[in-house]
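Undergrad: Take this sequence and fold it.
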Amino acid sequence: MIKILMVDDDKDVLEINRKYFEENGCSVKICSHSQEAIDLAKKFKPDCILLDVMMPDMDGLEVCKQIRSFSNAPILFLSGKISENDKVAGFEAGADDYIEKPYSLKEVYLRIKVHIRRNSSVKRTMPKMYIDISPFLINLEEHKITYEDTEILLSNKEYDIFLYLAQNAGSEITFEEIGKKIWGSYDEGNRRIVMVNVSRLRKKIEDQTGVDNLIETVWSKGYKLVKPKGIRYGR
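TA: Modelled structure (predicted):
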């Protein structure tokens, strides 16, 4: 059963959405206050979080940042703020998806299942394997990255980008290749979203490990993960 946490200051919208998802077999918690959302995310441990940007006490971007400090659950913004800058701000805060209002509940549900299925399929199908780029270790079964035995807390998209770069360590990966691999499609308007996510990934790596030179920028083209000595794939 999929566990969904929905956060919106419009209680009527919450009730309509809850009814739809519960009718589709989901376990749903709803709330209309930001701090309550953060507390529920800790206690309920949802598989996915639907979050509005415009909240009265603390905006959704800040809520997203705080939840990201302890949870890797996919976070999908549902918002009427639809400019490129709004979407970029959402991804910078740690979101995995940004859906414009008004939206189709059927589409939202399909996106939820895609995000959750992607994560669970990795855990279910991967043998006990890792990529060792010492002092970093990517555990493919548990879908996490550690640095000297301490886990680096990343969003799903950040993990996917790190893994893709690590799988191609030492090679130049273009913005287009990253966009198509991580989001499934790409046009030049998506370059900024790729850049924002890589920038956020770099910052988290630096903040949590002190390493600031692992991912190099290939000017006007893309990125390259500096290939450490002794990179190993193992079981």
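Undergrad: all contacts plus neighbour counts: C-alpha atoms, from now on.
TA: Fine.
Undergrad: so what secondary structure elements neighbour the biggest helix by length in the chain?
TA: Across the chain, the longest stretch assigned as helix under DSSP state H is helix 105-125. Helix 105-125 sits against helix 11-23, with contacts defined as 3 or more Cα pairs under 8 Å, 6 or more residues apart in numbering; DSSP states H and E.
Undergrad: circling back: so what touches the longest helix of the chain?
TA: 17, 20-21, 47-48, 74, 99, 140-143, 156 (Cα atoms under 8 Å, 6 or more residues apart in numbering).
Undergrad: another one to check against the first:
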Amino acid sequence: MTRVLVVEDDPQLVRALKINLQARKFDVEQATNGTAALRLAAADKPDVIILDLGLPDMDGIDVIKGVRGWSRVPILVLSARHTSEDKIRALDAGADDYVTKPFSMDELLARLRAATRRQEGPDRPDEVVIVTTEDFSVDLAAKKVRRGERTVRLTPTEWHLLEILVTHPGHLVSQRKLLLEVWGPTYAENTNYLRVYMAQLRRKLEPDPSSPRYLVTEAGMGYRFEP
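TA: Now for the predicted structure:
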């Protein structure tokens, strides 16, 4: 049974979430503030976290950063903050998805399912564990990237993008597929997200980011990993 930690201080919303999640066989635990959320996340290790940013004791961004210090558990932000800046701050801090209030329960559940699928990782042969190029290596099992002797630190969003690409070597992965897999259906047309994060990946991995050797753009279509 998938265990969900709901971090929200609105009792009516928590009740609605519990009813809908438990009806779909999720095991639900609740925290009404950031301190309790960090404690429960560390003690109980939920499979996914639904997080409000407007908590009574701390900003939800600080909760994301706290969890990301030790865990890659999927974090789905559920917030009344609508601006692009708020969304980018949450995603850069390590959130996996962002849903604004008011929201459709069906959409939230779809995003939740997508987040748990991403955590399980894309289907791939068991023997494909490490992808190696001349300049860097990707350990899919450990979720680590190295350049020579140095570990390259990726955000969860950067990792999701890279993981999808390197598990489809030589194949074009469409912009839409990447957006749906990494950000969800609401962001299916936000190609600017891809440009920003692909530029960040290239700066970290490519010997010449302005002329990428491994993370190649297919103009207007998508991206390709060339090992």
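Undergrad: before we move on, back to that, give me the angle between the longest helix of the first structure and helix 11-23.
TA: 50 degrees (axes from the mean of the first three to the mean of the last three Cα atoms, to 10 degrees).
Undergrad: Off-centre distance for stretch 65-85 of the first structure?
TA: With Cα atoms, centre = their mean, to the nearest Å as the basis, stretch 65-85 of the first structure stands 8 Å off its chain's centre.
Undergrad: Likewise for stretch 141-156 of the second structure?
TA: Mean-position distance between stretch 141-156 of the second structure and its chain equals 16 Å (Cα atoms, centre = their mean).
Undergrad: Now the longest helix of the first structure: buried residues?
TA: Of all the residues in helix 105-125 of the first structure, those buried under the rule 16 or more other Cα atoms under 10 Å are 108, 112, 115-116, 119, 123.
Undergrad: where does residue 200 of the first structure sit relative to residue 186 of the first structure, distance-wise?
TA: For residue 200 of the first structure, the distance to residue 186 of the first structure equals 19 Å [Cα to Cα, to the nearest Å].
Undergrad: Please disregard the earlier target; I meant residue 110 of the first structure.
TA: Counting by Cα to Cα - residue 110 of the first structure and residue 186 of the first structure are separated by 20 Å.
Undergrad: and the angle from the helix or strand harbouring residue 161 of the first structure to helix 105-125?
TA: Here residue 161 of the first structure, judged by DSSP states H and E, is contained in helix 156-167. Angle of helix 156-167 of the first structure versus helix 105-125, following the same axes, to 10 degrees, is 40 degrees.
Undergrad: Next SSE downstream of helix 156-167 of the first structure?
TA: strand 173-174.
Undergrad: Give me the helices and strands touching that next one, please.
TA: If contacts are counted by 3+ Cα pairs under 8 Å, 6+ apart, strand 173-174 of the first structure sits against strand 222-225.
Undergrad: Which positions in the helix holding residue 161 of the first structure come out as buried?
TA: For helix 156-167 of the first structure, the buried set under the neighbour-count rule, 16+ other Cα under 10 Å, comprises 156-166.
Undergrad: same thing with stretch 11-21 of the second structure?
TA: 14, 17-18, 21.
Undergrad: again, but for stretch 80-96 of the first structure
TA: Buried residues in stretch 80-96 of the first structure, defined by neighbour count with 16+ other Cα under 10 Å: 81, 86-88, 90-96.
Undergrad: Also stretch 123-130 of the second structure?
TA: residue 130.
Undergrad: now the end-to-end length of it.
TA: End-to-end span of stretch 123-130 of the second structure (Cα to Cα): 15 Å.
Undergrad: With stretch 128-148 of the second structure instead?
TA: With Cα to Cα as the measure, stretch 128-148 of the second structure spans 20 Å from end to end.
Undergrad: what sits up against it?
TA: 151-154, 159, 163, 166, 205-207, 227.
Undergrad: if we can go back for a sec, return the mean post-superposition distance for the helix holding residue 161 of the first structure against the second structure.
TA: Following the fit onto the second structure, the mean deviation recorded for helix 156-167 of the first structure is 3.5 Å by mean Cα distance after the TM-score superposition for the first structure.
Undergrad: same for that helix, what does it pack against?
TA: Against helix 156-167 of the first structure (3+ Cα pairs under 8 Å, 6+ apart) you get helix 175-183, helix 191-209, strand 222-225.
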